Structure formats: structure tokens, C-alpha cells
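Participant: let me see the structure of the following:
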Amino acid sequence: MATFEELRSIAMALPQTTQVEGDPLFLVAGKQFVWTWRERVHPKKTKVPRPEVLAVRVPDQQDKAALISSDPTVFFTESHYDGYPIVLVRLPQIGLPALTEVVQDSWRCVAPPELTGTA
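Facilitator: This is a model prediction of the structure:
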């Protein structure tokens, strides 16, 4: 079981990462790579933040499908993210090594090439 503090420690260790105050929303170069999932509970009302569920970027649809099929108790999606390389992660269900890997991979998806060493 991973905690918000562990998530924060992993994310903030990555170069040029910032956090939006009071929210698990992490940015690199102004682009979000980890954020709180907001669930549409009622069609005509504002989405409800679910801090125990994170949205993270993945490289592509194949990676998204592989994560979901690897452990659907941890990784899932919803119709809002259909067609997008974003997977939802249940924070209380994920182990620390897996959380570290998905956060680092998500950061690499949006970080400028000069930060990732691919420039």
C-alpha cells in the first residue's frame, strides 16, 4: 500500500518537478504527469476528486492495456480516458516499487528531451 507522502517523495525527486499546492498534481515543464482522478458521480454535477486514485500518463495504448491486464485491482480506466494514453491507479492497492515505476515512466512521457537525456 502506497501513501500520498510516498507518491510525493517519488515525484518530487524527479528533475524540475513541481506540485500544485494542496493537491496531488505534479508537473514537469508545465505539463501534468500525475494528478487526482475526478469521478463523474452525477451527469449534471461537478466531478468529485478521488485522492485515492491517480491518473498517470503512459507511453501509448499498448502500455495502458498491459498495465490494466497485469493487475486490474490496481490499474483501470474509464470512458473519459478512452483513446488517451492515461491509466488510473488505485494508490492504496499499489506497491512502492510499482508506484515508483509508473510515476517515473509518466514523468518521462511529458518531460522535455533535455531532462530525460534523449535530446
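Participant: every contact and neighbour count from this point should use C-alpha atoms.
Facilitator: OK.
Participant: in the helix or strand harbouring residue 109, which residues are buried?
Facilitator: Counting by DSSP states H and E, the element that carries residue 109 is helix 96-110. Neighbour counts over helix 96-110 (16 or more other Cα atoms under 10 Å) mark 99-100, 102-110 as buried.
Participant: how close does the spatially most central residue of the chain sit to residue 94?
Facilitator: Per Cα atoms, centre = their mean, the C-alpha nearest to the average position across the chain is that of residue 56, at 2.1 Å. Distance, residue 56 to residue 94, using Cα to Cα, to the nearest Å: 13 Å.
Participant: now the other sequence, so there's something to compare against:
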Amino acid sequence: MATWDDVARLALALPEATEGPTHGGNRSWRVRDKQFAWQRPLRPRDLAELGDAAPAGPVLGAYVPDVGARTALIADSPAIYFTTAHFAGPPSVLVRLAEIDAAELAELLDEAWACRAPRRLVAERRGAG
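Facilitator: Okay, the predicted model is just below:
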């Protein structure tokens, strides 16, 4: 079970990552002012859409490389990953934070960071690690 402290620790360990509020005041993590992960409380419309499948706990939003990656994550681990109609277009996924372990969270955040970071910064990180 991951916590917001885990998200912050892992996200801020990535090169040039910062934390700040979203427009709604929730926590978000950015690289060079591009958001790559964010706290995403479910809204009434989300709850109505998800019905009984709506998670009761905290939800993290994160960028993924493309919609196909999102589809694969949801298909492989539907207890962890999901989406709503609001996110039909952008390449991002929603995460039941209470269901993801630290290792998978670290991998997800690293990939989300790489989706939004400048190519040179990603190349430097990949070359270093």
C-alpha cells in the first residue's frame, strides 16, 4: 500500500522534479513545469460513472507514454489502474494508491516523468541508470 509520502519521495527523487499545487489546490509533481503525476480526488461525475467500482481511497493520476500503455496497464492490473471518461483522450491513467506497491509506483512515476521531461534530461537519466 502506497501513501502520498511515498509518491512525494519517489517523484522528488527524479531529476528536476518539483512538487506544487494543481489549479484545484491538490498536490502535483512536475518536471520543468510539466505535470507528470497528481493527486486526483474523484468528482461526483466520476463517482456516478464508476458506481460500485469507484475506489474509496486516494487516487493518483499519472501520464503514460500513450493510450495503448494505459489500456495495457488497466487490462493487466484492473485492481490498481482505471480511468474515467474525463481521461479518454490524454495519455494518462488513474491509480488506486492503496493497491499499488512501492516498486510498481516507482516504475510508474519514472515512466510518467520520462513522458513529460525534455528528451535530453531523459537521455541523461537513462544513460546514468
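Participant: overall similarity of the pair, as a TM-score.
Facilitator: Once superposed, chain against chain, the TM-score is 0.86 (TM-score structural alignment, normalised by the length of the first structure); 112 aligned residues with a Cα RMSD of 2.0 Å.
Participant: out of the buried residues of helix 96-110 of the first structure, which is nearest to residue 118 of the first structure?
Facilitator: Taking Cα to Cα as the measure, residue 118 of the first structure lies nearest residue 108 of those, at 9.9 Å.
Participant: which one in the second structure is aligned with that closest one?
Facilitator: In the second structure, the residue paired with residue 108 of the first structure is residue 114, using TM-score structural alignment.
Participant: returning to that earlier point: how much space separates the residue nearest to the centre of the first structure from residue 23 of the first structure?
Facilitator: In this view, residue 56 of the first structure and residue 23 of the first structure are 14 Å apart by Cα to Cα.
Participant: could you do residue 108 of the first structure as well?
Facilitator: For residue 108 of the first structure, the distance to residue 23 of the first structure (Cα to Cα) stands at 21 Å.
Participant: any idea how far residue 42 of the first structure is from the residue nearest to the centre of the first structure?
Facilitator: According to Cα to Cα, residue 56 of the first structure and residue 42 of the first structure sit 24 Å apart.
Participant: tell me which element the alignment partner in the first structure of residue 75 of the second structure falls in.
Facilitator: Matched by TM-score structural alignment, residue 75 of the second structure corresponds to residue 69 in the first structure. Assigned by DSSP H and E, residue 69 of the first structure falls within helix 61-70.
Participant: give me the mean deviation of that helix from the second structure.
Facilitator: If you overlay the two and look at helix 61-70 of the first structure, the average distance to its match in the second structure is 0.5 Å (mean Cα distance after the TM-score superposition for the first structure).
Participant: quick one: the strands in the second structure, in order.
Facilitator: Under the criterion DSSP state E, strands of the second structure are mapped to 17-21, 27-31, 34-39, 59-63, 81-82, 92-96.
Participant: now the first one against helix 102-116, angle please.
Facilitator: Regarding strand 17-21 of the second structure and helix 102-116, their directions subtend 90 degrees when assessed with axes from the mean of the first three to the mean of the last three Cα atoms, to 10 degrees.
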